[in-house]
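Novice: Sequence first, then the predicted structure:
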Amino acid sequence: MTAQKEQTQTGELVVQHLITHLHGIHAVDSGYGRPMLAAIHIIVHNGHAAVVDTGSNASVPRVLSALARLGIAPEAVDWVLLTHIHLDHAGAAGSLMCALPKARLVVHQRGVRHMVDPARLWEGTSAVYGAERAFELYGRLVPVAPERIVAATDGLEIDLAGRRLRMLDTPGHARHHICIWDETACAFFTGDTFGLSYRELDVDGRAFIIPTTTPTQFDPAAMHASIDRLLSFQPCSMYLAHFSRVTEVERLGADLHRLIDTMVAVAQAARGEGVARHVEILAGLEQVVREETARQSWALSEDDALELLRMDLELNAQGLGEWLDSRREAAAGLVSA
């Protein structure tokens, strides 16, 4: 995105990393990784705002700039809502809360302790990326004072200046994941539960979807159930972290169900252990992308689609491998099923 005003294929107004949607919803390109990889959403209502997900510490200036453009003072941000605590979504929570003096942080009840003391969260992220790379991506994690945190239990409703937002417990991608129902917009903010939909794949404004099976808590049965629960609300649109608004929700939901089963089958067919198994799973996922490129007539070629999805495929393969290991441990009675 540039500093100039542009129109996207679906007509949203884009101004310097800020996309304006309907119903007072705005998407900020977080700057994570590459343009249009990760979105932070701002809901504006009656002069107040809620921020959905925070990106990394480097995203904070973009959020504050977007709020200023929208005419929202930091004191008028009532809520910061985390769909889950993976650091591309929650890495800046502590830093952003320091800049928003009256905001309260809503996070899944499993994630509260990690916002108060992010040490274990940092350890888990460093295990995936390596400590040096993790610091480059996310910076130093800042704790949040416990009195500013609201634990999101299933069905929790909060008020944004007269606008009702409802939290749903939606495991599958992670056990600490919530989706946020915005009745005013007839839409969900889905984090990673409703998959990835990158704008580079769009054809004439028609979006496509891919599941995210990243480490460490992927659970296909729970993900299927969470997707069905979201669809039962008959939403008009979904606001994804990767990347922002999609419509044709029923079609995309059906594709998610199909592709979750396909990816699970790839993992179950993989042989060997360790690196050999990972390489086989990754190759299988790459073949799924090739087939999907042809099936859906994506805007990108097979090679370009594989390059665009390279990081996601690597993480998906890791998550599928960890899921296989967890099932084996559960069957052996080493962990609870």
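Specialist: Looks like it arrived, so ask away.
Novice: Please make it C-alpha for all contacts and neighbour counts, starting now.
Specialist: Will do.
Novice: Run through the neighbouring helices and strands of the helix or strand that contains residue 279.
Specialist: Here residue 279 sits within helix 274-296, counting by DSSP states H and E. Helix 274-296 is packed against helix 249-269, helix 302-308, helix 310-331, with contacts defined by 3 or more CA pairs under 8 Å, 6 or more residues apart in numbering; DSSP states H and E.
Novice: Output the ones you listed as JSON lines; include the columns mean neighbour count.
Specialist: Formatted as JSON lines, the helices and strands packed on helix 274-296 follow (neighbours: other CA atoms under 10 Å):
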{"stretch": "helix 249-269", "mean neighbour count": "17"}
{"stretch": "helix 302-308", "mean neighbour count": "16"}
{"stretch": "helix 310-331", "mean neighbour count": "19"}
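Novice: Next, residue 242: secondary structure please.
Specialist: Classification of residue 242 by DSSP: H, G, I helix; E, B strand; the rest coil places it in coil.
Novice: pretty sure it contacts residue 197?
Specialist: Yes - if you go by CA atoms under 8 Å, residue 242 and residue 197 touch, sitting 5.9 Å apart.
Novice: contacts for the helix holding residue 279?
Specialist: 208, 262-263, 266-267, 270-271, 300-302, 305-306, 313-314, 317-318, 320-321 (CA atoms under 8 Å, 6 or more residues apart in numbering).
Novice: okay, now the one to match up with it:
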Amino acid sequence: MSPALTTPPTLALPPCVQPLPHGIYAIDTGFHRDVFDAAYLVVAGGRAAFIDTGTNFAVPRLMGALRALGLGVDAVDWVIPTHVHLDHAGGVGLLMQHLPKAKLLVHPRGARHMVDPAKLWAGAMAVYGEAEMQRSYGELEPVPAERVVESHDGQVVMLADRPFKLIDTPGHARHHHCIWDEQSRGWFTGDTFGLSYREFDTAQGAWIIPTSTPVQFEPEALQASVQRLLAAEPECVYLTHYGRVGGSVAEVQRLGALLLDLLAQTVALGRREQNNPQRHEALKAGQLQIFIDSLSAHGCTMPRAQIAELLSIDLELNAQGMAVWLDRPAA
């Protein structure tokens, strides 16, 4: 077996670190619950990059993964959040303080929020409230402007001799890019390619749904971004929520078709409920029913109450994001 496909037997990885093929490691950040939020560490030629970071509270896990792999802090060349929502980038500033040679590679619409996170903090606090912000995220640390590199569509950066290509992928957020790894034939997709919790895996494989959290959900743009990802014929997708899915071109295409179908159903729900005085609750209930019906067809026998519990955070945030979209003035 190729050394790139397995962890060297002498290394003892922490339980939160899952080795994947091609020198990629998924790190469970511990956000909200186990196997809910992942960051990725990619190693090539003795150099390393983090893709997404989780929150401040994930930084000890990220640094622990680096140490377990025998890599020093000077080995990290890049920190690349897929976008600047705090479950993906909340820990960037604190992590960068530990990595003296790393550059931050971020979408140009998100760069200013990494340098001065005051508006990012205020926007998130409007959604979650002060107590939840302190409990789940901690204070955001700024990144010095001279350490920030803004991405652009089609940009290629190198990790040792391994290329990574970045493309602009709006729809979930306008400050979102995805990262193509030619070696693994996989995309690091943040939230653009939806979320897939391992609790919902069945004999049919993984199950996946779109995420429409506040405040920049744009379904037409999201559909186009997903189709662009699929056009590369990826063999796998690295999700922040949660983990590596796929394993073949056909399996990723199946997941993409499911994602786009559920996106269309969600959009139709939003338009039906647009003027409902009880819209927020109707959007949550309608999404839950769409997802339960889909899970039933997927062979999932989990009780309704358990499904609702596992999706409770997403149902709430999706409904909030859909409301912003529905109330946005027509262009």
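Specialist: Perfect, thanks for sending it. None of the values given here were measured: they were computed from a predicted structure.
Novice: What does the superposition give as a TM-score?
Specialist: With the length set by TM-score structural alignment, normalised by the length of the second structure, the two chains reach a TM-score of 0.93; 316 aligned residues with a CA RMSD of 1.4 Å.
Novice: Residue 212 of the first structure: which of the helices and strands packed on helix 274-296 of the first structure is closest?
Specialist: Proximity to residue 212 of the first structure, assessed across those by CA to CA, is greatest for helix 310-331 (6.1 Å).
Novice: Would you mind pulling the contact partners of the closest one?
Specialist: So helix 310-331 of the first structure is contacted by 212-219, 264, 267-268, 277-278, 281-282, 285-286, 335-337 (CA under 8 Å, 6+ apart).
Novice: now swap in stretch 135-150 of the first structure and tell me
Specialist: 32, 56-58, 87-88, 91-95, 97, 103-107, 112, 115-118, 122.
Novice: just to revisit the earlier point, out of the contacts of helix 310-331 of the first structure, which end up buried?
Specialist: For these, a burial check counting by 16 or more other CA atoms under 10 Å picks out 212-219, 264, 267, 277-278, 281-282, 285-286.
Novice: SS state for residue 301 of the second structure?
Specialist: coil.
Novice: would you say residue 104 of the second structure is within a strand?
Specialist: Yes - under three-state DSSP, residue 104 of the second structure sits within a strand.
Novice: for it, what are its contacts?
Specialist: Residue 104 of the second structure neighbours (CA under 8 Å, 6+ apart): 78, 79, 80, 96, 147, 148, 149.
Novice: quick one: the closest residue to residue 93 of the first structure other than its chain neighbours from residue 193 of the first structure, how far?
Specialist: Excluding its sequence neighbours, the residue lying closest to residue 93 of the first structure (CA to CA, 6 or more residues apart in numbering) is residue 54, at 5.8 Å. To residue 193 of the first structure, residue 54 of the first structure is 17 Å away according to CA to CA, to the nearest Å.
Novice: Please apply the same query to residue 156 of the first structure.
Specialist: Residue 156 of the first structure is 18 Å from residue 193 of the first structure, by CA to CA.
Novice: Those two: which has the busier surroundings?
Specialist: Shown here are residue 156 of the first structure and residue 193; by other CA atoms under 10 Å, residue 193 has more neighbours (28 against 15).
Novice: ok, back up a step: mind giving me JSON lines with the helices and strands packed on helix 274-296 of the first structure and columns for distance to residue 126 of the first structure?
Specialist: Formatted as JSON lines, these follow (distance: least, CA to CA, whole Å):
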{"stretch": "helix 249-269", "distance to residue 126 of the first structure": "24"}
{"stretch": "helix 302-308", "distance to residue 126 of the first structure": "23"}
{"stretch": "helix 310-331", "distance to residue 126 of the first structure": "14"}
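Novice: For residue 14 of the first structure, which of the ones you listed is the nearest?
Specialist: Nearest of those (CA to CA): helix 302-308, 21.9 Å.
Novice: In the second structure, which residue range corresponds to the closest one?
Specialist: Residues 304-310 of the second structure are the counterpart of helix 302-308 of the first structure, counting by TM-score structural alignment.
Novice: Average offset of the matching stretch relative to the first structure?
Specialist: When the first structure is overlaid, stretch 304-310 of the second structure sits 1.4 Å from its aligned residues on average, using mean CA distance after the TM-score superposition for the first structure.
Novice: what does that stretch contact?
Specialist: Residues contacting stretch 304-310 of the second structure (CA under 8 Å, 6+ apart): 288, 292.
Novice: Let me see the ranges of the strands in the stretch 51-200 of the second structure.
Specialist: Using DSSP state E, counting those that start in this stretch, the strands of the stretch 51-200 of the second structure run over residues 76-80, 103-106, 148-150, 155-159, 162-168, 177-181, 186-190.
Novice: Using TSV, lay out those together with distance to residue 227 of the second structure.
Specialist: Shown next, in TSV, are the strands of the stretch 51-200 of the second structure (distance: least, CA to CA, whole Å):
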stretch	distance to residue 227 of the second structure
strand 76-80	22
strand 103-106	22
strand 148-150	24
strand 155-159	19
strand 162-168	13
strand 177-181	13
strand 186-190	13
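Novice: Of all these, which one comes closest to residue 25 of the second structure?
Specialist: strand 186-190 (12.3 Å).
Novice: how big is the offset of the closest one relative to the first structure?
Specialist: Mean for strand 186-190 of the second structure is 0.3 Å (mean CA distance after the TM-score superposition for the first structure).
Novice: and for that strand, what span of the first structure is it aligned with?
Specialist: The alignment places strand 186-190 of the second structure over residues 187-191 of the first structure (TM-score structural alignment).
Novice: how far away is the residue nearest the centre of the second structure from residue 130 of the second structure?
Specialist: The structure's the second structure has its C-alpha centroid closest to residue 190; by CA atoms, centre = their mean the separation is 2.6 Å. According to CA to CA, residue 190 of the second structure stands 25 Å off from residue 130 of the second structure.
Novice: Could you do residue 147 of the second structure as well?
Specialist: 29 Å.
Novice: same thing with residue 304 of the second structure?
Specialist: 32 Å.
Novice: And for residue 182 of the second structure?
Specialist: 41 Å.
Novice: likewise residue 245 of the second structure?
Specialist: In terms of CA to CA, residue 245 of the second structure sits 35 Å off from residue 130 of the second structure.
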